[in-house]
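Asks: prediction below, plus the sequence it came from.
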Amino acid sequence: MEANDQKTMMEQKSAALEKKPSVADGVTSEPLDAADRVVIEREQFPLLASMTAEQLTALERRVRRKVDSRLLPTLLVLYILNYLDRNTIAQAKLGGLQVDLGLTGSEYQTAVSIFYVGYILFQIPSNIWLNKIGKPALYLMTCMAIWGAISACSGAAQSYGGFLACRFLLGIFEAAFFPGCMYTLSTWYKREELGKRMAFFYCGSQLSGAFAGLISAGIVENMDGVRGLEPWRWLFIIEGAMTVFAVPFAYFILPNFPSTTRWLTKEEREMAVWRLHVDSNHAEWTRKEDQITWAAFVMLLQDWKNWILVAINYCTGASLSINTFFPAVLATLGRSRTETLLLTTPPYLLSCITMFSICWSADHFRERFWHMTAPLLTALTGFIVLGATTAFGARYFGAMIIIPGIYVSYNLSVIWQANTIYSPPAKRAGALAMSNSLGNIAGLYTAYLFPDSAAPRYALALGVNAGMIFISILLAAVLRFALARENRLIEKQEQEETVDGRLAHARGFRYVL
């Protein structure tokens, strides 16, 4: 009798799981049937259990709009500030940093690369800890206030050693931001909604690159000698102060996780949690007491899909090394210092437009591989052009297509990671941090590929970056075929129950290709 009851309950649950995605997407307007109510009640969503599909759809739209309006614009602004603080050193080089601190040989390259030591080491523990406490607004804004102060203090450095210390500490506290924001976004949005929102957030890095040139040109030209300070010092002080100023405002605007956000009603919180459960048939973050840490990390290490994604992210991230040296590369085009800084703006603006367009398409068609590899091929072409000639027009064209190609593909690789390593939440948090952390290992050595002596062609650096892009394309192809095989196995397993009556995979789940 007990076995029969269990089988009946499993049949009800399976039937309900098949219906739930269409209800949440608003495909049907019929009231929920008994099986749906059983599942909702069992998942502890009492306020949703008696709602019709129309009411659920209206509530879901309201929650999504409410979160979009507060989360996305705020993260965009914060990411602009984050990237400004990280890459101020690139503009500071043109503002007299090397001369004033007496940097010789490879000391400037070391100052660039030491940032990544702290940045790499602390991302994984930071993201797992963020998942444990469940309050990203508090945690991320605390880290942001500290790194803003450190960035401002970099402008007061009087020696090479002091400047190195500031760069190392900056990497430690900035380590929390990017993977923490990516994970926070993944706790609010379904997989088919995530791409365009991550793209909107990631546009902050491109807008930062665009604004950096404009801000730097203004500061370098107009603040040289103000209060006895060199312009590179003002760059650090002003941009660091902007970050600290933004923290208290962002803290009260940002949400935490769906279960811990106070400015949502109880009904809205239930919907925010339930709709992600519907999307993947996996439980999302509920209480900090339920979160696993070490076990999630072990699961991550044992997942072969994660390692392919990490490798893709690493190769794509390695080619991003040109970002830090982009003003130096453009300086070889023979324009003045101010003109060079202004020339850095258009590629980043083009990247914003390209990124949002391609990521919107990737979400619309629920596809990742082709949307990621097409920009990679574009960037590969740009590196070849940039390294093959010293003519102004051709080189600037190469630079124009490199930046959009790399940034779009890098963002899509992170989105693919979030879509693939989906559950449990702690594992997804670790995966996003690991991917970005190990992907930035290249920052430890790529800085040394751009010595001043290699100008104007920077042949070795551009060749290595092009090679990394080619490897990334090959790895993406391997992953696509592997995930397609996994999807075929899931389809087969959905039709076969195990001995105790449980499905081998959650019904309806498929990897996004």
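Replies: Done, it's in.
Asks: switch to C-alpha atoms for all contacts and neighbour counts from now on
Replies: Fine.
Asks: secondary structure element for the most centrally placed residue in the chain?
Replies: Nearest to the mean C-alpha position of the chain, by Cα atoms, centre = their mean, lies M182 at 4.7 Å. M182 belongs to helix 177-186 when assigned by DSSP states H and E.
Asks: and here's the other structure:
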Amino acid sequence: MKLDTTLSIGPAADGPGCTPEPDAVYGKITARLVPLLFLCYLIAFVNRSNIGLAKLQMQTALGFSDTAYGIGAAMFFIGLVLFEVPSNLLLRRIGARKTLLRIMVLWGATSAATLFVKTPIQFYALRFLLGAFEAGFFPGVILYLTFWYPHERRARVIALFMTAAGAAGFVTGPVSGSILKSLHDVWGLEGWQWLMLLEGIPSILLGVAAFMLLPEKPADASWLSQPERRLVQDALREQSTSAAAHPPRYQVLRDPLVYLLGFAAFSVACAVNFLAFWLPSIIAATGITDLQHVGLYVLIPNALGTVAMVMYGRHSDRHQERRWHFIVAAGVSAAGLGAIAVLHGSLVGVLIAAIATTCGVASAYPLLWAIATRCLSREASAVGIAVISSLSSLSGISAALVGAIKTHTGSLDAAIYLLIALLVAGTLVLAFCVRGDAGNLSTRTSTRECDDPS
């Protein structure tokens, strides 16, 4: 093979005829990149969600109404949606390291500054800024991973990175709860103020660590040998040159495929948000009155969903198939949601249904991003990934919609059935409408699926 010959005769080869083993090379890359990116994403989730626990003290201390709190929560998503695309375009210009440094230092400082909030307007402004500064982190990391991994290896690594979202629950509950309780009134600060300060500082430190430790691209990775760097670069170059001519960068904004993928991501994210906001209440409604026990029960689906996400992504990579893997995972989550509506009075039934739903959506989300990054050309990826992520972030409004339906009907059932319909619609869109050659987003000359490796 051409690749073997090139690697074996290079002047910096490790030895005569030495050809790196691809699995070993990508395993080394994953070990170097993913743990730090995982920690960054974990603390991002902690910073965006700790306001939920802080509310237990903050709302009473500041005299905020539920309406004021709801507006503040929504302002985060507004800032996030508005700045996803500009941030990813800036990443293309200045690089991933500087982008992660900017994002994490600014969002960490903003999160910490929340301890000074006195009025609703200040609260709204800081939540908006938190969303604006965090904007671009998730799509930026997805874009960064495309600089390292070819299409056929992305589902597994994206799943590993995204497990941080589930792991954040293990931090937010016990750690944040401990800070609220043990540091209340220490040095004149309330527990919620300490919470904002102490959970904002790690973001700043991790941003500096990402800038210092993450290489910009394979050519900059001193811990890869020359043959290993060449193997990675050749794999990415082969996929890039096999694609059709790249469309202009902003032409992707006129392509329906981006919005179809965005709708599919939105439908999955709505199910994720439903579980995050309402599963504790659903479990408590089965008769569990001890809030600590409720928290422990919530951790069970999250833990199993995290495991399923990694295993399912690995299975998809092994079989080089995305579409049917996504359809099956989304179908399981839709069935799980239906079971929650039917079995809401039974703790065992709710837990089994929640496990199915969580495993389904957790497994589907990385697959959707693996499909999206294959469908987007290198030139279109910065804008396309950011647009899809922005549309997914609009799912933040679903929590308010579910709450309104529950208030009006006295039950979550109607909202659950609406979410099932939305999830089925997103699955049908991905199954029948998302088609086209990888890297040729604007010219539909083939009906070959994006995830077809042939």
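Replies: Perfect, I can see it now. Given the structure is predicted, the values throughout are model-derived calculations rather than measurements.
Asks: please name the residues that touch the residue nearest to the centre of structure 1.
Replies: Contacts here follow Cα atoms under 8 Å, 6 or more residues apart in numbering; on that basis M182 of structure 1 touches M198, L432.
Asks: what residue in structure 2 is paired with it?
Replies: Applying TM-score structural alignment, one finds that M182 of structure 1 aligns to I142 in structure 2.
Asks: G195 of structure 1 now?
Replies: Using TM-score structural alignment, G195 of structure 1 lines up with A155 in structure 2.
Asks: for structure 1, which helix is longest?
Replies: helix 53-94 (DSSP state H).
Asks: count of residues packed around D220 of structure 2?
Replies: When neighbours are defined as other Cα atoms under 10 Å, D220 of structure 2 has 11 of them.
Asks: oh sorry, the question was meant for Q158 of structure 1
Replies: Counted with other Cα under 10 Å, residues neighbouring Q158 of structure 1 total 12.
Asks: whatever residue of structure 2 lines up with it: what secondary structure?
Replies: In structure 2, the residue paired with Q158 of structure 1 is K118, using TM-score structural alignment. K118 of structure 2 falls in the coil class when you classify it by DSSP: H, G, I helix; E, B strand; the rest coil.
Asks: need the nearest residue in space to K118 of structure 2, chain neighbours excluded.
Replies: Excluding the flanking residues, the one nearest K118 of structure 2 by Cα to Cα, 6 or more residues apart in numbering is L62, at 6.4 Å.
Asks: contacts only, for the aligned residue in structure 1 for the one you found.
Replies: Using TM-score structural alignment, the partner of L62 of structure 2 in structure 1 is L101. Counting by Cα under 8 Å, 6+ apart, L101 of structure 1 makes contact with Q158, S159, Y160.
Asks: how close does L430 of structure 2 sit to Y259 of structure 2?
Replies: L430 of structure 2 is 11 Å from Y259 of structure 2, where distance means Cα to Cα, to the nearest Å.
Asks: what's the spacing between F470 of structure 1 and A15 of structure 1?
Replies: As judged by Cα to Cα, F470 of structure 1 and A15 of structure 1 stand 45 Å apart.
Asks: which of those two has more neighbours?
Replies: Neighbour comparison, F470 of structure 1 and A15: the larger count goes to F470, with 18 against 14 (by other Cα under 10 Å).
Asks: now do the buried residues in stretch 73-81 of structure 2.
Replies: For stretch 73-81 of structure 2, burial by neighbour count (16 or more other Cα atoms under 10 Å) applies to A73, A74, M75, F76, F77, I78, G79, L80, V81.
Asks: ugh, wrong one, stretch 120-135 of structure 1
Replies: For stretch 120-135 of structure 1, burial by neighbour count (16+ other Cα under 10 Å) applies to 120-132, 134-135.
Asks: repeat that for stretch 41-61 of structure 2.
Replies: 41-51, 53-55, 57-58.
Asks: what's the most distant pair in the residues you listed?
Replies: Greatest spatial distance in these: Y41 and Q57, 25.9 Å, computed using Cα to Cα.
Asks: the stretch 201-350 of structure 2: helices as residue ranges?
Replies: In the stretch 201-350 of structure 2, the helices defined using DSSP state H, counting those that start in this stretch lie at 226-242, 256-284, 291-319, 323-342, 347-375.
Asks: turn those helices into CSV, including mean neighbour count and distance to T6 of structure 2.
Replies: Converted to CSV, the helices of the stretch 201-350 of structure 2 look like this (neighbours: other Cα atoms under 10 Å; distance: least, Cα to Cα, whole Å):
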stretch, mean neighbour count, distance to T6 of structure 2
helix 226-242, 17, 9
helix 256-284, 22, 37
helix 291-319, 19, 26
helix 323-342, 21, 34
helix 347-375, 25, 26
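Asks: same list, those helices, but as JSON lines with distance to L391 of structure 2 please.
Replies: Shown next, in JSON lines, are the helices of the stretch 201-350 of structure 2 (distance: least, Cα to Cα, whole Å):
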{"stretch": "helix 226-242", "distance to L391 of structure 2": "26"}
{"stretch": "helix 256-284", "distance to L391 of structure 2": "5"}
{"stretch": "helix 291-319", "distance to L391 of structure 2": "22"}
{"stretch": "helix 323-342", "distance to L391 of structure 2": "18"}
{"stretch": "helix 347-375", "distance to L391 of structure 2": "13"}
